[in-house]
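Trainee: structure for this input, please:
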Amino acid sequence: MVKIHSLLTTVVSVFCVEGFRGALADLHSQKPGHGHEHGHGSHAIPGYRLTDSIVGRDFFRAFDWEAIGDPTRGRVLYVNETESRSRNLTYAHGDSFVLRGDSETILTPDGPGRPSARIVSKKSYTTHVVVVDLRHMPQGCGTWPAIWQVGKEDWPNRGEVDILEGVNDQGPNASTLHTSTNCTMPAVRNQTGTSGQLDCDVAVNWNTGCGVKFSKPNSYGPDFNKNGGGWLAVERNNQFIKTWFWPRDSQDVPRDVRRFGPRVNPDNWGIPEAFFPNTECDLESHFKEHHIVINLTFCGDWAGQADVYRSSGCPSTCVDYVNNNPEAFKDAYFNFKSLRVYQ
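Mentor: The predicted structure is shown next:
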């Protein structure tokens, strides 16, 4: 009986150890997924994991400065990082990162444009979520600020996603896609914003793109700034691209957005301002690896269009105004509290 009991004890012990090893192997094989398309069954942790937290001086580490000619033909002079910092056009203080245009120089008509900055993230992203906590954005006649995502080359074949963009203080914000051919959006979508053109092809209607105007008037310009800014977020995967906005004083800001959490789950964020599904556009083939771009230009192809500028109630012509009124651009600056990327 003792021998039998010992044998049974040994057998049970072996089964217990092997069972534990098997369970441990199963546990290691269960990797957290990203949203619905990356889940691994009922054990998947929903949402996306924080991979890049950019606050204050982190912007100097995470972004490159592009001292290039403006592709939109603006009245701007993009300067490199060294000059940008020496002119105080980009600086960090505590949890603030500021990017602004020059507000001191009167420009000569045949000289360079108003100094400003254009920065591009060193990292690129495909499936991801971006959350921007923005205290202040550039305002003023002639301004054209943007936060967007784009491939570094071969535009528009890698696609473009505009997160925040507008001109001459004319809100609300618009989120827009720009693509190559054969990418359109359905007229009816589950979003709170208002759809504009449905064809995303840059060759249609002078690169208008397929944009959605946000429902909240304080999503752009002076109204945005008076309210202390807010949060912008984008979720991108091969099934859809969504954009959200929550004003600073909103009671509806998701906890994982407001509290700077290690994970976010956009499934809990409610109806987005803009929804771009893949039903009439193969997002996987039209959108490749994207870098995040932040820039401030003046006038150019959109803000400087004579009819657009006049309809904004702005004085003189765009170029003359930008040349001769540096003091008008004291509020032409971004103030970022944070920029986070989740994958």
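Trainee: from here on, contacts and neighbour counts on C-alpha atoms
Mentor: OK.
Trainee: spit out the contact partners of the residue nearest the centre of the chain.
Mentor: Against the mean C-alpha coordinate of the chain, by C-alpha atoms, centre = their mean, the closest residue is Ile163 at 4.7 Å. By C-alpha atoms under 8 Å, 6 or more residues apart in numbering, the contact set of Ile163 is Ala146, Ile147, Trp148, Gln149, Ala174, Ser175, Thr176, Leu232, Ala233, Val234, Thr243.
Trainee: to check against the first, give me the structure of this:
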Amino acid sequence: MGMINASDSSPIYIGSDYNTVIGSTQAAGRPSVRISTQRSWTHGLFIGDFNHAPGGVCGSWPAFWTLGPNWPYNGEIDIMEGANLVNYNAATLHTNPNCTIAGDSRTMTGQLNNNNCAYYPGYNVGCGIRDTRSTSYGAGFNAIGGGIYAMQWTSDYISVWFFPKGSIPSDITNKAPNPSSWGLPMANMQGSCVIDQHFQAHKVILNNAFCGEYAGATSVWNSTTNSCATYTGYSTCNAYVAAQPAAFQQSYWSINSIRVYQLVDPSANASSTSTAYIASHQPTQSSTSTISPQTPVPTTSLCPTYNFTVVQSSNFKYEIECGVNIGGSDIGRPYPSYQVTSFEDCVAGCSYWNTYNSTNICGGVTYQVSNKACYWKRNIGSTPADPSFNSARLIYYAYPQVTDDPRQQTSSSSSTSYVATSVTPQYYVAPGAATSTSFSLISETPTSSFTDGVPLGGSTTDDTSPTMSIVSTTINASLIARIIDFKPADGAIHEFAAFFFFCGSNIDKNYCGDINKWTAFPFELSIVKLVISFFKANHGR
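Mentor: Predicted coordinates:
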């Protein structure tokens, strides 16, 4: 199709189709190239020398990157990446949970965008470092005739340098690279992340995608700066890319070389000035190693001890994120007078939701330290840093089985949409607790000091109900089944569970029978009446 041209005497050309008008935005899309190595490497020095790259064009999303099998478990390293009219490069890591970087400005020239490298469903930002130079990507990169990107990957860190044309170190030109002589990298990705746990067996990839979840995202296409919606006059990325083929004549790679180097002595310190890299010509066997973390001694608090660590509370695994306020829609308390005095109570409440009320309905929790308020979340979105909050994110069902290895791909007809995380949990045991796997409620005294979590800017609801005693009782199984059949459209089966729990034994008829005391719950009043009528008709009360 004329999209690749390779010879020994001139730079390699890898382009995209710029002649065909795509008749429908529902069609396969504009043809372009993704090319990857057949070999894989763990650690090394990866150097790409480019005269031109596809960036700086609305609708384009090019990248020079590396990728391990069974994404995100073996990691992704984006060396050069951008979209649309962006004029800077962002070097980014993507992993499964338990990987963060420090972003220390003393060790790099770039700016930290985000420190949490973990992928979550609906949230795939990764941990990124932004290059502040306009020549590092897009129109600025192509205007100076390109340059060199170098990525050094060791057990201790992953670093990325960019050298504009005219400023390329002679040791790179002479094919004897020595990173210790290059000065500070643009990106130094190092922190609490154990590199060898998250990055293994990577292929090198070069591609130019169009639109997709980055360049085609509504917020990106309509961004307030460099808006492609304004620049092109098209309301969507797909419509523009389909209708304007000539715009992508400049969406091509011109490549002098891509070379992979490995240490002469793999056991040497990669930062040493005497360390030598050689070109990686000989095939090597890629392997995935396993590093067993030490079993921590239980402490009295999750934060800050377990920050960005996977812990287990009850039967559920969470990633703890201290100083973070996770997004998501609130679902309220596990039951009307659930007591909260600590972040640990919040996490236990999420487990209660998923154990006794509705499976997987609680995806995480945010704890506001100042007023001890919990916000139990149905779905989890972004992870903005906020020192006044601590958060926990449920991970046991959070990973689609996506992989770059055809031998490990899951059939699209599979009934299993998610797989469990492979992270070995570190067990948190609450101080003085005999077990962290069971819940029991013998009696309770609702107090006006308890504050239920509500969306920021909203109001709180205090429970001032009279003291109640809850005792065990037997409820007719067929009655439960019949009432559960009336599950509302929004999936709020948890309110039925709470109603059974408090009214099943009919200890306080006024409390259970007074419908006005139930209208604060987030489900239709008619459903409440239906439940009560079923109790009266089938249970005699």
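Trainee: how about the residue nearest to the centre of the first structure, what's its partner in the second structure?
Mentor: Applying TM-score structural alignment, one finds that Ile163 of the first structure aligns to Ile79 in the second structure.
Trainee: how near is its match to Thr92 of the second structure?
Mentor: Going from Ile79 of the second structure to Thr92 of the second structure by C-alpha to C-alpha, to the nearest Å gives 7 Å.
Trainee: for the residue nearest to the centre of the first structure, give its distance to Val132 of the first structure.
Mentor: Between Ile163 of the first structure and Val132 of the first structure the distance is 10 Å, computed by C-alpha to C-alpha.
Trainee: next: Asp95 of the first structure.
Mentor: Asp95 of the first structure sits at a distance of 13 Å from Val132 of the first structure (criterion: C-alpha to C-alpha).
Trainee: between those two, which contacts overlap?
Mentor: Lys337, Ser338.
Trainee: so for the two, which sits in the more crowded spot?
Mentor: Using other C-alpha atoms under 10 Å as the criterion, Asp95 of the first structure and Val132 rank with Val132 on top: 21 against 14.
Trainee: contact partners for the more buried one?
Mentor: Trp231, Leu232, Ala233, Phe336, Lys337, Ser338, Leu339, Arg340.
Trainee: does the aligned partner of the third one in the second structure sit in a helix or strand, and which one?
Mentor: Matched to the second structure by TM-score structural alignment, Ala233 of the first structure sits across from Ala150. Element membership for Ala150 of the second structure (DSSP states H and E) is strand 147-153.
Trainee: following that strand, which helix or strand comes up?
Mentor: Downstream of strand 147-153 of the second structure, the first helix or strand assigned by DSSP H and E is strand 158-164.
Trainee: just the buried residues of that next one, please?
Mentor: Using 16 or more other C-alpha atoms under 10 Å as the test for burial, strand 158-164 of the second structure gives Ile158, Ser159, Val160, Trp161, Phe162, Phe163, Pro164.
Trainee: all helices for the first structure, in order.
Mentor: Assigned by DSSP state H, the first structure shows helices spanning 2-29, 58-62, 81-86, 221-226, 255-258, 283-286, 300-303, 306-311, 318-324.
Trainee: for the fourth one, give me the average deviation versus the second structure.
Mentor: Using mean C-alpha distance after the TM-score superposition for the first structure, helix 221-226 of the first structure ends up 0.5 Å from its aligned counterpart in the second structure, as a mean over the superposed pairs.
Trainee: give the buried residues for that helix.
Mentor: Gly221, Pro222, Asp223, Phe224, Asn225.
Trainee: and for the fifth one?
Mentor: When burial is assessed from 16+ other C-alpha under 10 Å, helix 255-258 of the first structure yields the following buried residues: Val257.
Trainee: and that helix, what does it pack onto?
Mentor: strand 263-264 (3 or more C-alpha pairs under 8 Å, 6 or more residues apart in numbering; DSSP states H and E).
Trainee: other SSEs contacting the strand it packs on?
Mentor: strand 48-54, helix 255-258.
Trainee: what is the corresponding segment of the second structure for the first one?
Mentor: Meaning strand 48-54 of the first structure. Under TM-score structural alignment, there's no match for strand 48-54 of the first structure.
Trainee: what's the angle between that strand and strand 230-236?
Mentor: With axes from the mean of the first three to the mean of the last three C-alpha atoms, to 10 degrees defining the directions, strand 48-54 of the first structure sits at 130 degrees from strand 230-236.
Trainee: quick check: buried residues in strand 48-54 of the first structure?
Mentor: Quick answer for strand 48-54 of the first structure (16+ other C-alpha under 10 Å): Tyr48, Arg49, Leu50, Ser53, Ile54.
Trainee: my guess is the third one contacts Leu339. True?
Mentor: No: the pair Leu50 of the first structure and Leu339 fails to qualify as a contact (C-alpha atoms under 8 Å) at a distance of 10.9 Å.
Trainee: what lies in contact with the strand holding Ala150 of the second structure?
Mentor: 43-51, 79-80, 141, 158-166, 168, 179.
Trainee: Gly113 of the first structure -> the second structure?
Mentor: So, by TM-score structural alignment, Gly113 of the first structure is matched to Gly29.
Trainee: having no further points to raise, I will conclude here.
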